[in-house]
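A.B. asks: Have a look at this prediction, sequence included:
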Amino acid sequence: MIRHFTIAAKVALVGIFCSVLLYACRKNDAGKIDNTTPTSSSVVSDEDSLKYLMYRIMQVTYINGGRNKTTDLPTYLWYNQVPQLDPSSNSYTSAEDLLQAIKGYAVTNGELMDRYSFLDRTGDLSNSLQDGLSETFNKVSATGNFGMEVSYASDGNQSFLYIVYADKNSPAGKQGLTRGDEIIAVNGDTNISYDNGSNVQKVTNAIYYAPSVTLRVKKAVTGTIANYSLQAGTFSINPVLFDTVYTVNNQKTGYFVLYTFTNTYNSQGTATLTKTSLDRLFSKFKAAGITNLIVDFRYNGGGSVTTAEYLDSAIAPASAAGKTMYYYKYNDKLTANIDGTGLETNVQFPSVTGGLSLNNVFFITSSQTASASELTLNNLLPYMNVKLVGDTTYGKPVGFITFNISKYDSTHTKQRLADLYAINFATENANRTGGYYKGIAPDQVANDYINVPWGYHTDDDNLDRIFNYINTGSFARTSANARVLTQTAASQRSAIQHSITSPRFNGMVDYRRSKQIQ
């Protein structure tokens, strides 16, 4: 109870500071920050206010805001590598400019560590990750999005444009568009081949930033060609793209594809579609008596850590119950004052895990597998036989505690300035293994043929390798375990990695801690 009272007091202090922010910062003649109350003629702009508060949250203190008594508890993981800066300097036109400057000092052994911190000025990401609602990428004219990802692929001679996945609830998913469908024209334009230039930009704008689009599509399974007219829309995210149970070497093997880590409970405390979908999925696997599990994270850029914890709890063996799932690592000042912050230093498995009895858990990974996905698989390594197949992961062992930066106008109405996502913590598993900034390498490299529909295991190089392992204990193909592919080598079309830049979020966020410390 004492801790809860302390946290509530801090919440009140932050609220007071936010409300007086527009009247609390200006430069003195020496160019330093002056926290005294200015005259009306020196009231700063909203952008200056945003820069000032962002800087203080990251570098100085997240409580009191410098009023009366300052408690030096900066939140930025690499705060001690950043020199004292003047956030109101004309050198920083926007808060993003200041943030970019701060990130530039986070360097270790000559390598830039912070590739991740950013500002969200709309709050759209919080709505998506916390409440499971689709994001709006076109902030001007569109509502929601089409709910699909696309990528170029190559057969070694020419390029092709494919749908990589589509959320079942999205405008694209509801029209039956799915993985492996080939896009042969965009808005009637067939000149869409990969050029790392104008064609790519044209396709990117049409797929991610337009309110509507017409696609001419060749279906993966039937080969039929038809036009599909899509309108951007909002929808409840269903992160499970595909699931099934295989029988491999007389062993029941569960398989599912998860593309994002939306929260299991929304901001009102109600179970989201993510939770109900995962509950249904693991009930199905448990009823089937699976002894192997394949988790497909190849396009999963992460999200909420609570969903990672849900998955780990559902997958882990009974022997992990009550033991450490993972550790948090904060900066030195937060760590030294951890008891007063309300922050936790570790997360434990529940007293009862999901009830599965697995011989192996396989993760299909790629360079797009990031943050909460990496956290999930890393947490299981100390407790069970975990194998990675595919490609080296993105490399993001750090995460965010988001801060809402707001102001109160003359009518005392709260107005959002931005949500700050600046790196606040790193994670390590129970064996204190973390720091995988260069990614986690797979146990077996496999190709990503994006023209292969979900679940076609004889043509999916990742699934085929895993099936070999279950059959023989080896990922390698031999004359004894090779299967006849329905595809010829010429029709195997590998993804051209990073051929299109998606606006979707990549990272992991702990919204529980956000509520605790602000």
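C.D. replies: Perfect, I can see it now.
A.B. asks: CA only for contacts and neighbour counts going forward, please
C.D. replies: Will do.
A.B. asks: State the number of residues packed around Tyr326.
C.D. replies: By other CA atoms under 10 Å, 25 other residues sit near Tyr326.
A.B. asks: same deal with the one 4 residues further on?
C.D. replies: Using other CA under 10 Å as the criterion, Tyr330 is surrounded by 22 other residues.
A.B. asks: quick one: it from Phe118, how far?
C.D. replies: Plainly put, Tyr330 is 18 Å away from Phe118 if you go by CA to CA, to the nearest Å.
A.B. asks: from memory Gln368 sits against Tyr299, does it?
C.D. replies: Yes. Here Gln368 reaches Tyr299: they are 5.4 Å apart, a contact under CA atoms under 8 Å.
A.B. asks: in this protein, which spans are helices?
C.D. replies: 2-20, 46-59, 95-103, 124-131, 171-174, 198-208, 273-288, 305-315, 332-336, 338-341, 372-380, 461-472, 511-517 (DSSP state H).
A.B. asks: another structure for you, compare them:
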Amino acid sequence: MLLNALKKARCSSLIAVVLAMTIISCTDDDTVNKSPRSAAENNEQATLDSIFLYAKEIYFWNEALPEYDEFAPRNYSSSSGEELKNLESALFDITQYPINPETGYPYEYLGPGITSPKYSYIEENSSSSSQLGYLAANKLEGEEEGYGFALTAVGAEDIRMRYVTKGSPAYKKGIRRGDRLLAINGRNLSIKSQADIDFINGAFNTDSFTATITNADNETDDFNLSSSSFEISPIFKDTVIEATNTKIGYLAYYTFSSLTNSQEGLEAAFKKFASANVKDLIIDLRYNGGGYVTTATLLTNLIAPSRLNGKVMFVEHFNETMKNGQATILKNKIYKDGNGNKIPYNGRDLTYYDLDYSAAGNTTRFEKEGTLETVENVYFITTNGTASSSELVINSLKPYMNVTLIGTTSYGKPVGFFGIDIDKYTMYISNFRTLNSKGEGDYFQGFEPDFKSDDDVTHDFGDPKEQSISVAIDLATGNVPGFGRTSRESSFKPINIGKTPQFNGMIEKRINIKK
């Protein structure tokens, strides 16, 4: 779960995200006292205890975990000085116990030799290099830092802008997706060697550089670019595409940021679609790793017709321990609102134990937003970067609307998590999964596309010539698109380069109290 801000103080309180809890491994904290062993010898051991003990109660697959003595969390402690690595190692091993019967591998298995879980992670709160923490605390609130663009090489000497964040200095200078980056500080670029790649990556770690870029009109110019903080628009592009005998609404959406950051832009886009009476929508989520469930719900309600009002959109399911009120570790954990204030409840402060974790109490139903009522077909563009809240929107609409997926297989993350502060760290471990109205939600391996298509980074968002968009237009106009489309004639495998971390998460901000 996302924290709106991360406290550096060792025993800090929760920073205002519903279903994110502060669990501090201090000497008087009940997490350590729950340990069946003697008191921990140091903070690292206490933190390892806490990681395991909280997982035993609130991890979604907690029933698959061994008992404390068998797992022996303190055995992960060492004097190497690499405490975070030790914690990550323990968390990884915890997440490898639950096995997906459909694959025979752990639900959180990423691949051979990879020692990071697919969903869960732990970070040091005070670390300025913690990219997931930075993204969690800033990006989803509408702020970003850096150069504001990402790169993909589609040839040894052909490096393109994969995307340019709207609102970034690069975007304001007219740089767009599909533009070709020729040189940095006068050095012509290629990826023929590791040294070439290291040079490009290194440029992103500097405060500024000069980029030589050729745009879609074959115009070449030098741009003096600086790394900075900036306010983003989460919408890459929205437009109405004029196709044969039809109008198609197109939305390229970057991240499910807070409603404060996303709502105005989304509502304006769908007002435009409603005015054009579009019957087909292309929702481009190729780089959208998720974000706030409240914003995903808004987008779903903007797409869906009012005839679905009152019907189930999705249900969040927690583990049986939490459903049955047996996660007693939450009793002393105070819940605070978005401003860090305690909430009075029955003459005392509201705690996380007071929240309702039942399926009935966590069912979201359709409630139409906007005036768009004419949509007959929804085409989602997906890649491996499409995750969490993006997949939630797709899964929620599938039972009710004609949904078609175009692109490549999505990430596969039907689970969300709580943020748990332990000493100077925050652990994000899978805590709930979502199912649609048909009880469907087993897309742990991702959604397979109905029509495969490359991520064609040589064309901008909304360009009808871009491969995935072209497939959608063909379908909307009654043409049969070719299978296995490719934007490249060569066998060169595209390579993403540069400093482009992505947040993958499904973040719940709403509060439901037990009745």
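C.D. replies: Alright, I've got the coordinates. In this text the structure is predicted, and so the values were computed from the model without any measurement.
A.B. asks: Overlay them and tell me the TM-score.
C.D. replies: Overlay of the two chains. TM-score (TM-score structural alignment, normalised by the length of the second structure): 0.76; 437 aligned residues with a CA RMSD of 3.2 Å.
A.B. asks: one step back: JSON lines for the helices of the first structure, including distance to Ile163 of the first structure?
C.D. replies: Listed next are these as JSON lines, based on distance: least, CA to CA, whole Å:
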{"stretch": "helix 2-20", "distance to Ile163 of the first structure": "44"}
{"stretch": "helix 46-59", "distance to Ile163 of the first structure": "38"}
{"stretch": "helix 95-103", "distance to Ile163 of the first structure": "32"}
{"stretch": "helix 124-131", "distance to Ile163 of the first structure": "22"}
{"stretch": "helix 171-174", "distance to Ile163 of the first structure": "10"}
{"stretch": "helix 198-208", "distance to Ile163 of the first structure": "10"}
{"stretch": "helix 273-288", "distance to Ile163 of the first structure": "22"}
{"stretch": "helix 305-315", "distance to Ile163 of the first structure": "26"}
{"stretch": "helix 332-336", "distance to Ile163 of the first structure": "44"}
{"stretch": "helix 338-341", "distance to Ile163 of the first structure": "45"}
{"stretch": "helix 372-380", "distance to Ile163 of the first structure": "22"}
{"stretch": "helix 461-472", "distance to Ile163 of the first structure": "18"}
{"stretch": "helix 511-517", "distance to Ile163 of the first structure": "31"}
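A.B. asks: do you know which of those helices lies nearest Met325 of the first structure?
C.D. replies: helix 372-380 (5.8 Å; CA to CA).
A.B. asks: so where is that closest one in the second structure?
C.D. replies: Aligning helix 372-380 of the first structure against the second structure (TM-score structural alignment) gives residues 389-397.
A.B. asks: The matching stretch vs the first structure, average distance?
C.D. replies: Aligned to the first structure and superposed, stretch 389-397 of the second structure gives a mean residue distance of 0.9 Å (mean CA distance after the TM-score superposition for the first structure).
A.B. asks: distance between that stretch and the chain's centre?
C.D. replies: Chain-centre distance of stretch 389-397 of the second structure: 12 Å, with CA atoms, centre = their mean, to the nearest Å.
A.B. asks: residues of it that come out buried?
C.D. replies: Residues Ser389, Ser390, Glu391, Leu392, Val393, Ile394, Asn395, Ser396, Leu397 are the ones in stretch 389-397 of the second structure that count as buried (16 or more other CA atoms under 10 Å).
A.B. asks: One more: stretch 290-306 of the first structure?
C.D. replies: Buried, per 16+ other CA under 10 Å, within stretch 290-306 of the first structure: 290-306.
A.B. asks: In the second structure, which residues correspond to that stretch?
C.D. replies: Going by TM-score structural alignment: stretch 290-306 of the first structure matches residues 278-294.
A.B. asks: rewinding a little: which residues are contacting the match of helix 372-380 of the first structure?
C.D. replies: With CA atoms under 8 Å, 6 or more residues apart in numbering as the test, stretch 389-397 of the second structure has contacts from 256, 285, 288-293, 296-297, 299-300, 304, 313-314, 380, 403, 410, 412-414, 434-437, 440-441, 447, 505-506.
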